[in-house]
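1. After the sequence you'll find the predicted model.
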Amino acid sequence: MTMDTAFDQGAPTRPAPATRAQFLASDDKAMLRAARDLTKGLGTARGAYYWPDMLLSVLVGYGAMAGAILVESVPMAVVLGLVSSLALYRALMFIHELTHIHRDALPGFRTAWNLLVGIPLLTPSFMYEGVHTLHHKRTQYGTVEDPEYLPLALMKPWSLPLFVLIALLAPVGFLLRYAVLVPLGVIIPPVRKLVWERASALMINPEFRRKPAEGDFRRRVMWQEFGGFIWAWTLLASTQFVGWRPLLIGMAIVSFTAVLNQLRTLVAHLWENEGEPMTVTAQFLDSVNVPPPGLAAEIWAPVGLRYHALHHLMPSMPYHDLPEAHRRLRSELGELSTYDGANHPGMAVLVARIAQSTMKRRAAD
């Protein structure tokens, strides 16, 4: 299928971009070929981008958190807490990059990220590695075997606010997991199995069950879980010396980060698939780009996540090359192409679209 056959050229008005339904059976081969050919020269993860970006985010995030804990002014503490949350959110989103770049691409980056971000925020990289890649599998995307997919647009209206607000409890859940369930699992194997299958992945599909870790990955899991266990109890023990205020402020900051990430997740896809396998093009059109000129998306979808649909076309493309890849494809394929069908103006429009879909579903029921 070519770009010209994807639209009604004889229509008197400007045609709309292609929809996901048009490509459930076959791919837009012209777009896929363009994605391959137009991005030559891109795709190499460069430490000159990753290291300064991650380290600066960490420095600002923890520095602002310390300020929020130490200052006496409540308004200033709130401002510093917000800055901390946004900076740590950006640092945390590098977990997405770690699942896609080759493990030898950036020597030391994975370990440094886990020590500086993953373990301190109780979300080490094993909670995404080996799980997120299932979301990109051609035959698993949007099915019950996809850990990161729920047909939210086809669910009840109350499911959307519940989906977002449940993220408020993330810090409590992580603390409970590492401080209590990890050591308990060492003593009671069935607990360990349950925790691994249902509470060891950053997933949204409650039906997903994680398979056992094997080989070198299993060894990485063990040291990351041990680090999380030590850090969780360090946080709890600190309350005996400095009180609960620092921990509660830190947890509030992480809660806001979790909610922001859940909002981003809510608009990362259109969530219109009912469980059937989809073509790559249909998966792309069920995903979302929020490209420039808007600046807000760079805050709520950092580290390349504003190009989430493009990422589904080229999962191994590093975040710093996605803007250029988008520019080339958009310039070559044009406004009325299939590619343009995944480009959306912002979060508010996307939330309204999904909410409207749930209301229509309710009316139909």
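-> Received the coordinates, thanks.
2. drop to CA atoms for contacts and neighbour counts, all remaining ones
-> Noted.
3. now the helices: where do they sit in the stretch 51-200 of the chain?
-> According to DSSP state H, counting those that start in this stretch, the stretch 51-200 of the chain carries its helices in the segments 74-92, 94-98, 109-113, 159-165, 170-176, 182-187, 189-198.
4. In JSON lines, list these along with distance to Gly67 and mean neighbour count.
-> Listed next are these as JSON lines, based on distance: least, Cα to Cα, whole Å; neighbours: other Cα atoms under 10 Å:
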{"stretch": "helix 74-92", "distance to Gly67": "6", "mean neighbour count": "21"}
{"stretch": "helix 94-98", "distance to Gly67": "24", "mean neighbour count": "21"}
{"stretch": "helix 109-113", "distance to Gly67": "22", "mean neighbour count": "18"}
{"stretch": "helix 159-165", "distance to Gly67": "26", "mean neighbour count": "15"}
{"stretch": "helix 170-176", "distance to Gly67": "20", "mean neighbour count": "18"}
{"stretch": "helix 182-187", "distance to Gly67": "32", "mean neighbour count": "15"}
{"stretch": "helix 189-198", "distance to Gly67": "35", "mean neighbour count": "16"}
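5. Save those helices as a markdown table, and put in distance to Phe284 too.
-> Converted to a markdown table, these look like this (distance: least, Cα to Cα, whole Å):
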| stretch | distance to Phe284 |
| --- | --- |
| helix 74-92 | 24 |
| helix 94-98 | 18 |
| helix 109-113 | 28 |
| helix 159-165 | 22 |
| helix 170-176 | 29 |
| helix 182-187 | 38 |
| helix 189-198 | 28 |
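6. number of nearby residues for Ala352?
-> 12 (other Cα atoms under 10 Å).
7. what helix or strand does it sit in?
-> If you go by DSSP states H and E, Ala352 is part of helix 347-364.
8. do the same with Gly41
-> When elements are defined using DSSP H and E, Gly41 is found to belong to no helix and no strand.
9. Asp321 versus that one, what's the distance?
-> 10 Å (Cα to Cα, to the nearest Å).
10. neighbour count winner among the two?
-> Remark: of Gly41 and Asp321, Asp321 carries more neighbours, 17 against 8, as counted by other Cα under 10 Å.
11. and the closest residue to Phe94 other than its chain neighbours, how far is that from Glu197?
-> Sequence neighbours aside, Val303 is the residue nearest to Phe94 in space, at 6.8 Å (criterion: Cα to Cα, 6 or more residues apart in numbering). Distance, Val303 to Glu197, using Cα to Cα: 28 Å.
12. before we go on, here's another structure to hold up against the first:
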Amino acid sequence: MTTADSGQKVAIPWEPRLVTAMEEFSVKEAHTLLHGLFRPRMAVYWADFTLSLLVAGTAFWAVGPLGGLTVGGMAAFLVSVLAAYRCFAFIHEIAHFRAKKAFGPFRIWWNALFGIPMMVPVFMYECHGEHHNRKLYGTRQDAEYLPLARMAPSTIVGVLFTPLFLPFFGPYRFAVLTPLSWFVPRVREYLYRNASSLKLDFEYRGRQPKAEEKWVWRGQELLCLAWIATVTALVVGGVVPVGRLVQWYAMFAAIALVNSLRLLAAHRYLGDEDEMSIVEQMMDTVNHPRARLLAELWAPVGLRLHALHHLMPGLPYHSFPRAHSRLVAGLPEDSAYRLTESPGMAYTLRRLWRESRAHKKAGTLLDRQALKEAAV
């Protein structure tokens, strides 16, 4: 069986109704419905990110005078987490539009004011293109994917525990490994292969920087190191209270936790490490069109409509609401696109958990059957 637009063999044993919907779906028709929505409006990017950064910074500062354990302090902390998380989400847009000249200044602005201070410089997301590659999506060469629906539930739990340790990654990567890599080639090779990508799959191996990227990457590494050194000096000198460092750790861990939940809800993770067509990628991904204001908090900057993004990765985030409305109005009610919808994060996470448990149970039964047969 092949999909309508790609002619590729379907890699996942989809339900019959989904197979029919996929066969009838036309990427070309969907693209036609979205005519005029593909041009990024840079004023929106600049205003949204800058305002979000101001809100995050103000709320982070306000925790001090309000008191971290007061109602006001906790509210300010929550605002700082959500606003900073929205700032972080712009790295996704930067990765998709890095080839556009208009994004050059915005990329520098984002990196200088957020990427470097948070120790997530833009070069660490260069791997994102592989997540949209037809041959690499869902395979071992996709840093942002694990076949979680086919793995033990403990793997999902592990994804949710990782944020506790992520705040330590930046200081270790840039203050320890980076200086060592300048003098020890083997450390430098390890650094780019294992510690230079934002990834869900820890077994993913990154690439070395290209010749034209070498000094750009190293420059960002140096700036991160300088930032860490400056903050350390301010804390040791008593200019910045140690409590603020603890607050930063808590904020970073909270952002990472929200992002982990968002990642788990972004896909169905049914892949078997084989190639997927665009339509299959869309069906393996989830849209959360309901409760828009709430969804914008945990999946900001267009990430709540993730199936739409995988269908049309060249669509800027500010066009997503209008694009979704056009597709819903212009495509049949039983369209494959409509079948990607979820009523909310909780529903999506429960479904992933059920599928993971069912797979584990099926695997256990097969193992027992194999043991019986071997005994006979």
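-> Arrived safely, thanks for sending. Only a predicted model underlies this, so the values are computations on that prediction, with no experimental measurement involved.
13. Just tell me what the residue nearest to Phe94 of the first structure corresponds to in the second structure.
-> Matched across to the second structure, Val303 of the first structure falls on Val301, judged by TM-score structural alignment.
14. again with Ala87 of the first structure
-> Ala87 of the first structure maps onto Ala83 in the second structure, by TM-score structural alignment.
15. Relative to Gln208 of the second structure, how far out is its match?
-> 33 Å.
16. Which parts of the longest helix seen in the first structure count as buried, going by neighbours?
-> In the first structure, ranked by residue count with DSSP state H as the criterion, the top helix is helix 215-242. Residues 220-221, 224-229, 231-232, 235 are the ones in helix 215-242 of the first structure that count as buried (16 or more other Cα atoms under 10 Å).
17. can you list those in CSV and add distance to Val78 of the first structure?
-> Formatted as CSV, the buried residues of helix 215-242 of the first structure follow (distance: Cα to Cα, whole Å):
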residue, distance to Val78 of the first structure
Arg220, 36
Val221, 35
Gln224, 31
Glu225, 31
Phe226, 33
Gly227, 30
Gly228, 27
Phe229, 29
Trp231, 25
Ala232, 24
Leu235, 21
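18. so which two of the residues you listed are the farthest from each other?
-> Farthest pair in those (Cα to Cα) is Arg220 and Leu235. Separation: 22.6 Å.
19. on that earlier part again, did I read that right, the match of Val303 of the first structure in a strand?
-> No - looking at Val301 of the second structure with DSSP: H, G, I helix; E, B strand; the rest coil, it is coil, so not inside a strand.
20. how many other residues sit next to it?
-> Applying other Cα under 10 Å, we find 25 residues neighbouring Val301 of the second structure.
21. Could you pull up the contacting residues of it?
-> The contact partners of Val301 of the second structure, by Cα atoms under 8 Å, 6 or more residues apart in numbering, come to 86, 89-90, 317-318.
22. how about a cut-off of 10 Å?
-> Residues near Val301 of the second structure by Cα atoms under 10 Å, 6 or more residues apart in numbering: 45, 48-49, 85-93, 316-318, 320.
23. Check the alignment and tell me where Arg218 of the second structure lands in the first structure.
-> Aligned against the first structure - with TM-score structural alignment as the criterion - Arg218 of the second structure pairs with Met222.
24. Next, the contact list for its match, please.
-> Residues near Met222 of the first structure by Cα under 10 Å, 6+ apart: 126, 213, 228.
25. Show me what the second one aligns to in the second structure.
-> Okay, so that is Ala213 of the first structure. So Ala213 of the first structure corresponds to Pro209, using TM-score structural alignment.
26. show me what contacts Ala59 of the second structure?
-> If you count contacts by Cα under 10 Å, 6+ apart, Ala59 of the second structure has them with 53, 73-81, 83-84.
27. And for Leu349 of the second structure?
-> With Cα under 10 Å, 6+ apart, Leu349 of the second structure has these contacts: 156, 261-262, 264-268, 355.
28. Distance of it relative to Val286 of the second structure?
-> Counting by Cα to Cα - Leu349 of the second structure and Val286 of the second structure are separated by 11 Å.
29. Confirm for me that Met118 of the second structure is in contact with Cys224.
-> Yes - assessed by Cα atoms under 10 Å, Met118 of the second structure is found in contact with Cys224 at 8.5 Å.
30. Identify the contacts common to those two.
-> Residues touching both Met118 of the second structure and Cys224 (Cα under 10 Å, 6+ apart): 112, 170-171.
31. Now which residue in the first structure aligns to Val159 of the second structure?
-> Aligned counterpart of Val159 of the second structure in the first structure: Phe163 (TM-score structural alignment).
32. can I assume that match is in contact with Asn261?
-> No - assessed by Cα under 10 Å, Phe163 of the first structure is found out of contact with Asn261, at 11.3 Å.
33. okay, now the residue in the second structure that Pro277 of the first structure lines up against: neighbour count?
-> Using TM-score structural alignment, the equivalent of Pro277 of the first structure in the second structure is Glu275. Using other Cα under 10 Å, Glu275 of the second structure has 21 neighbouring residues.
34. Not counting sequence-adjacent ones, nearest residue to Glu275 of the second structure?
-> Using Cα to Cα, 6+ apart, the closest residue to Glu275 of the second structure is Lys135 (5.0 Å).
35. Show me what the one you found aligns to in the first structure.
-> Under the alignment (TM-score structural alignment), Lys135 of the second structure maps onto Thr139 of the first structure.
36. again with Val328 of the second structure
-> Checking with TM-score structural alignment, Val328 of the second structure has Arg330 as its match.
37. can you pull the contacts of its match?
-> Arg330 of the first structure sits in contact with 324, 336-337, 339-340, 343, where contact means Cα under 10 Å, 6+ apart.
38. got a list of what Ser316 of the first structure touches?
-> Counted by Cα under 10 Å, 6+ apart, Ser316 of the first structure has contacts 43-45, 97, 99-102.
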